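1. Just the structure for this:
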Amino acid sequence: MKRINTWLISTWAAIIGYFQFFPQDLNNLWQAMPDDIKASLPPYVAKGVAFALFCAMLIGRSVNTHKEKKVLEQKVEDTKDDAAA
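-> You can find the predicted model right below:
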């Protein structure tokens, strides 16, 4: 699961980086969107959504890593207690 998560974050970062260096492609993507969606969102939202999703993925990954670390620490504690008894 960690490898899939890392690949997804890396791919998303590459997409964001691509649109940073080639903003005309982001504009082309914006023009290809349906008019009803474009009418409800200002143009700068596309870039903001991309960064927000990227940050959410990073935060989610760190929370998941923190939970896994706590579980491993608990297992080590349990193992030490069993060995001492």
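2. CA only for contacts and neighbour counts going forward, please
-> Will do.
3. Which residue lies closest in space to Trp12, excluding its sequence neighbours?
-> Take Trp12 and drop its neighbours on the chain: the residue closest to it by CA to CA, 6 or more residues apart in numbering is Phe54, 6.8 Å away.
4. Tell me how many other residues crowd that neighbour.
-> By the measure other CA atoms under 10 Å, the count of residues near Phe54 is 18.
5. where's it, which helix or strand?
-> Assignment of secondary structure by DSSP states H and E places Phe54 within helix 45-84.
6. let's see this one next to it:
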Amino acid sequence: DKYTTVHYSDGKTVLNDSLVDLERRFPDAFLRVHRNTLVAISRIRGLQKSSGGRNLLLLEGTDFQPEVSRRQLSAVRRFIKEQM
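-> Below you'll find the model as predicted:
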């Protein structure tokens, strides 16, 4: 069975939905940044390269910085350029 852990600024919960299900149901709310990560579009604040060369997403309200995959990097950059 597929499940998804959703992280909030003040906790987390587990849903019985896959990331694909969430992407399809809420296409304007989430952006895929990695094969195992969706982020809320409203929380995206920027992109930063780590000292190790990884591309990390900056999110409002949390210190969590998910890694952006090479496959998703151009889409994430395009989104940030258009929305910021």
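7. Quick TM-score on the pair, please.
-> The pair, once superposed, lands on a TM-score of 0.22 when counted by TM-score structural alignment, normalised by the length of structure 2; 37 aligned residues with a CA RMSD of 4.3 Å.
8. Surely the residue nearest to Trp12 of structure 1 is in contact with Ala14?
-> No: with contacts defined as CA atoms under 8 Å, Phe54 of structure 1 does not count as touching Ala14, sitting 10.7 Å away.
9. And the helix holding Phe54 of structure 1, what does it pack against?
-> Applying 3 or more CA pairs under 8 Å, 6 or more residues apart in numbering; DSSP states H and E, we find helix 45-84 of structure 1 packed against helix 2-21.
10. OK, contacts around Gly17 of structure 1?
-> Residues counted as contacts of Gly17 of structure 1 (CA atoms under 8 Å, 6 or more residues apart in numbering): none.
11. What of Arg77 of structure 2?
-> So Arg77 of structure 2 contacts Leu47 (CA under 8 Å, 6+ apart).
12. distance of it from Val39 of structure 2?
-> 14 Å (CA to CA, to the nearest Å).
13. just Val20 of structure 2 next, same as before
-> For Val20 of structure 2, the distance to Val39 of structure 2 equals 13 Å [CA to CA].
14. Please say which of those two ends up with more neighbours.
-> Neighbour totals were compared for Val20 of structure 2 and Val39, and Val39 leads with 18 against 14 (other CA under 10 Å).
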